[in-house]
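1. Here you go, sequence then predicted model.
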Amino acid sequence: MDKTVEDVTHENGVNLHVVPSKKFKTVTITAKLKAPLSRDTITKRALLPYVLQQGTKSFPSRSDIQLKLDSLYGAVLSMGGGKKGNNHILSIRMEVANQKFISNESAILEEAMALLNEVIFHPYSENGAFKQSIIDREKDTLRQKMSAIIDDKMSYANMKLIDEMCDNELYKLHVHGYKEDLDLITAENLFAYHQTVLREDQLDIYVLGDFDTATVKEKVQSTFHRDEHQVEPYKKEEASKELNLQPNVVIEKQDIQQAKLHFGYRTHSTYQDDDYFALQVFNGLFGGFPSSKLFINVREKNSLAYYAASRFESHKGLLFVFSGIAPNDYEKAREIIELQMDAMKNGDFSAEEMDNTKELIINQLLETMDNTQGMIELLYQQVVAGTERPPQTLIDGIKQVTTENVIEVANKIELDTIYLLTGKGGESDE
């Protein structure tokens, strides 16, 4: 595996991460804007990516931007928002052909950077506001996205689980915002908020591809300028809430055929902790792969679930179990899921299962690193966590995990909340 070299510099209020790699035929430029989650701003922040791609100062409409992208040999621009721990992160990505593979072309990268700079810093505006027709249209787009989450019962159940589990914590905030806020957003106040984002967010720019590092640094530094940003020191997540002796059980009934049974656990381990690697292996054994305990025992052996899996949020220290079950199987499914956690705490897994799981995780990491977006996300985890963990360290860390490490991390995990979304005629009134 090629060693990943990440050259990080801070200039013009921007953290620049230059990552040379001969693996890729394109150059990817990704800007990450990071701010703390806030109920006051989350809906505006969710709306911004939709609005920013609709036009810039030099390219006033979406079709103008598209024509410019086409002229750059089919460059691709994409945006989105997400949360990692208590941070709300906006990502603006540009993937462009590498000019070294195109004869008589020497300005593709420069032009791509200039366009990306405009999208972020100089969106199309009229008299100090966004265009009203764009705001109205994109509010409808976001409203539809919110409705789609409610209609997708697995996503809805996960959202409701986090609502209950993180009731007084920032992490409960919905990353797509809230419908009741949309009516309050105007072309003027969203434009004003965009200016605040440019002033106050932490901005990290990643450039990944086959190029000369010094040349790329010079190009970025001459293109992206903003006032010096005061980076806040990394803050540890809020202290975990006191857990009840019994988990909080929440049952909601709707007119549905397949029930959703979701569990929320506190792991008391996060990305920057030494036992992060053991938690990854734990999750792989428990519910992360088709070979895991949840899949084999809940779905295959007992035919109790249409699906059963787990994943963890490494910056907040939460573990989630998802399962789709028949409404009348709630008690039995719950019991078998809890038994799988007990088995993990008791070390009921073989050395062979450990080895296979570690191999699956490492292969997953290598696949992620074979993808430009995946590689940038891996590198950005370090920024969010305020810690240094280059990709090779992640692989080495997984290799070194022992059975004892997994048992130890399993025994720190506590069940916080069980959320059941079931049919109106189903059993399970508690």
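-> That came through fine.

2. Please count neighbours and contacts with C-alpha atoms only from this point.
-> Will do.

3. would you list every one of the strands in the chain?
-> Along the chain, the stretches classed as strands by DSSP state E are 7-11, 14-20, 26-36, 76-84, 87-97, 202-209, 248-254, 259-266, 307-313, 318-325, 414-423.

4. Looking at these, which is nearest to P60?
-> Comparing those against P60 with Cα to Cα, the closest turns out to be strand 76-84 (15.5 Å).

5. now the angle from the closest one to strand 87-97?
-> 160 degrees (axes from the mean of the first three to the mean of the last three Cα atoms, to 10 degrees).

6. Show me what counts as buried in strand 76-84.
-> V76, L77, M79, G81, K83, K84 (16 or more other Cα atoms under 10 Å).

7. ok, those residues vs Y50, which is closest?
-> Of the buried residues of strand 76-84, the one sitting nearest to Y50 (Cα to Cα) turns out to be M79, at 7.8 Å.

8. Show me what counts as buried in stretch 238-255.
-> Within stretch 238-255, judged by 16+ other Cα under 10 Å, the buried ones are P247.

9. Now the terminal residues of that stretch, how far apart.
-> 37 Å (Cα to Cα, to the nearest Å).

10. and the comparison structure, right after this:
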Amino acid sequence: MVFSKMLRSGVRLTVVPSQKFKTVTATVNFIAPLQVATLTNRQLIANLWPVANAHYPTPRALTVALQDLYGASLRTGIDREGALSIATCQLQFLSDSVLPAGESILGRALALLQTICWQPLLDDQGYAAAFFTPERDNLAHELQSMTDSAENKAVLTAQAQYFQDAPEQAAVLAGTPATVAAATPQGLAAYWRTMAAHDEIEIVVTGAVSPDQVADLVAQWAVPARSAVTTPLQWQGTVPAPRRWQTPAAFQQSQYIAIYQLPVTYYGPSYFDYLVTDALFGGSANSLLFAAVREQAGLAYYAGTDFDAQTGATMLQAGIDPGTADQVRAIVKETLAQLAAGDFSPERLHSIQQELITNRLGEDDAQAAVNGRFVLAHRLPGADMTPAAFRTAVSAVTPAAIQACAGQYRLVVDYLQEGDARDGQ
């Protein structure tokens, strides 16, 4: 049985006992509203967690500490979940149940996780420059490489149009060139103190553990109470008027991007209807769009959709030959009309549903995915995110529901990044 307890205001512990895994995965999640101004700082903090800290002041020292836990692994990162930013620090280590009789590393492992998260390596100037500077430079290089890619450049341009009133949704998680350039050791230390004091904390532990033992250990962590983050998970911003435009680009391949607004919310009443509809439309290799654009017409190197219920949108992306955009647009329009008319086989629909179910069940073999889902579930207390509920809901989506959903796709962004057919020739 899942154990969940508020250790203090704004700090929750969830323990998921399971004999399925030979490892224990302990995750600390720092939750805050998603903001452009804090993207770079949050990414830098996550990147520096696995490098060094006050107790293990060199990468070598931290590596040895992980090795002493039978080779524990550390994963950190930033996730954008709707209108929220979640900084994650995750430690995976062997369960005591598979260690030699009488040996336990649970307490040491959880103590190490606390140290990594809450004891950064600071000096009088803020974060230690020897580690801060390389990480900031790496972020700058990552941002530059984004615009060197035809696909990424087109996606960022289209997203900037769709989310023009919400730049935090359009930006990459590393931030912007301006926020990266402005980052300093002192500024990062100041932000860390704010983050440590005000971010809502979700601690999730999965594996063959005793909930009471984990609770006793984590309750000793010096994590002060704080207010809960009231920003809802669902992004509820405004969407601009539809726009169609194109720009030239020095790439051999053209990129066609279409972003549709959908009347759907994450785990809302019509969530599963739209999930299946979009997978049938373009979100699967077995989708109608993939078959029509790539396999039948031979007009795309790739074509597919990316459904995001947390923002109520789906983005279609296709890599195509220059000069073929109008043909692709026509096929996309015909494919949506085909869905709205119910012109798809029961066999294809069943295949899509089974693919979604199989993928979801596969996620439950990854403890990181299990932990992440509990963080989201706590923000949507009415949602049943269990595998059984997912299977039932996906299987229950009818052809009539898909027809209704297909008629609700509203095209907001129609963008063509037209490549140069002579490039590379």
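-> Good, I have the coordinates. None of the values given here were measured: they were computed from a predicted structure.

11. before we move on, the earlier item: most packed of the strands of the first structure?
-> Using mean count of other Cα atoms under 10 Å, the stretch among these with the greatest mean number of neighbours is strand 259-266 (a mean of 25).

12. That strand: average distance to aligned residues in the second structure?
-> Average distance, strand 259-266 of the first structure versus aligned residues of the second structure after superposition (mean Cα distance after the TM-score superposition for the first structure): 0.9 Å.

13. Where in the second structure does that strand align, residue-wise?
-> Alignment note (TM-score structural alignment): strand 259-266 of the first structure is matched to residues 254-261 of the second structure.

14. So which residues make contact with the matching stretch?
-> Stretch 254-261 of the second structure has contacts (Cα atoms under 8 Å, 6 or more residues apart in numbering) with 150-151, 154-155, 158, 162, 312-322, 325, 409-420.

15. The residue mapped onto V172 of the second structure from the first structure - how many residues pack around it?
-> For V172 of the second structure, the aligned position in the first structure is H174, judged by TM-score structural alignment. For H174 of the first structure, the count of nearby residues is 19 (other Cα atoms under 10 Å).

16. Between the two ends of stretch 89-106 of the first structure, how far is it?
-> End-to-end distance (Cα to Cα), stretch 89-106 of the first structure: 32 Å.

17. now do stretch 221-228 of the second structure
-> 18 Å.

18. cool, stretch 68-85 of the second structure as well?
-> 32 Å.

19. Would you check the span in the first structure matched by that stretch?
-> So stretch 68-85 of the second structure sits over residues 71-88 in the first structure, by TM-score structural alignment.

20. can you check stretch 302-321 of the second structure too?
-> Going by TM-score structural alignment: stretch 302-321 of the second structure matches residues 307-326.

21. who touches the matching stretch?
-> Residues contacting stretch 307-326 of the first structure (Cα under 8 Å, 6+ apart): 84-86, 154, 158, 171, 237, 257-271, 276, 283, 286-289, 294-295, 298-299, 304-306, 333, 384-385.

22. Check stretch 15-30 of the first structure too.
-> 4-10, 91-98, 109, 113, 203-213, 216-217, 370, 372-373, 376.

23. and if you look at stretch 359-366 of the second structure?
-> By Cα under 8 Å, 6+ apart, stretch 359-366 of the second structure touches A369, V370, P387, F390.

24. same check, this time on stretch 111-128 of the second structure
-> 28, 49-50, 52-55, 57, 89-91, 185-190, 196, 221.

25. Of those residues, keep whichever come out buried.
-> 28, 49-50, 52-53, 89-91, 185-186, 188-189, 196.

26. For those, work out which two are farthest apart.
-> Longest span within these, Cα to Cα: L91 and Q186, 27.6 Å.

27. Now for the counterpart of F121 of the first structure in the second structure, how many residues are close by?
-> Under the alignment (TM-score structural alignment), F121 of the first structure maps onto W118 of the second structure. Look at W118 of the second structure: counted by other Cα under 10 Å, it has 17 neighbours.

28. do the same with the one 5 residues further on
-> As a burial measure, D123 of the second structure scores 13 neighbours (other Cα under 10 Å).

29. swap in A333 of the first structure?
-> Neighbours of A333 of the first structure (other Cα under 10 Å): 24.

30. ditto for D364 of the second structure
-> 15.

31. Need the counterpart of it in the first structure.
-> D364 of the second structure maps onto M369 in the first structure, by TM-score structural alignment.

32. Could I get the contacting residues of T147 of the second structure?
-> With Cα under 8 Å, 6+ apart, T147 of the second structure has these contacts: K153.

33. Tell me the counterpart of it in the first structure.
-> That one, T147 of the second structure, aligns with I150 by TM-score structural alignment.

34. hey, where'd the helices end up in the stretch 251-400 of the second structure?
-> 271-281, 288-289, 325-340, 346-363, 367-379, 387-395, 399-406 (DSSP state H, counting those that start in this stretch).

35. need those helices in JSON lines with distance to F131 of the second structure, can you?
-> Shown next, in JSON lines, are the helices of the stretch 251-400 of the second structure (distance: least, Cα to Cα, whole Å):
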{"stretch": "helix 271-281", "distance to F131 of the second structure": "42"}
{"stretch": "helix 288-289", "distance to F131 of the second structure": "47"}
{"stretch": "helix 325-340", "distance to F131 of the second structure": "46"}
{"stretch": "helix 346-363", "distance to F131 of the second structure": "34"}
{"stretch": "helix 367-379", "distance to F131 of the second structure": "27"}
{"stretch": "helix 387-395", "distance to F131 of the second structure": "42"}
{"stretch": "helix 399-406", "distance to F131 of the second structure": "50"}
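
36. what about the ones you listed, which gets the closest to W245 of the second structure?
-> helix 325-340 (11.6 Å).

37. quick one: that closest one to the first structure mean distance?
-> Looks like 1.3 Å for helix 325-340 of the second structure (mean Cα distance after the TM-score superposition for the first structure).

38. and that helix with strand 254-261, angle?
-> Going by the same axes, to 10 degrees, helix 325-340 of the second structure makes 30 degrees with strand 254-261.

39. Please spell out which residues along helix 325-340 of the second structure are buried.
-> Quick answer for helix 325-340 of the second structure (16+ other Cα under 10 Å): A325, V328, I331, V332, T335, L336, Q338, L339, A340.

40. Please say which position in the first structure the third one maps to.
-> Residue correspondence to the first structure (TM-score structural alignment): I331 of the second structure is matched to I336.

41. Roughly how far does its match sit from A187 of the first structure?
-> 52 Å.

42. With Y193 of the first structure instead?
-> Y193 of the first structure is 10 Å from A187 of the first structure, by Cα to Cα.

43. corresponding residue for H350 of the second structure in the first structure?
-> Match for H350 of the second structure (TM-score structural alignment): D355.
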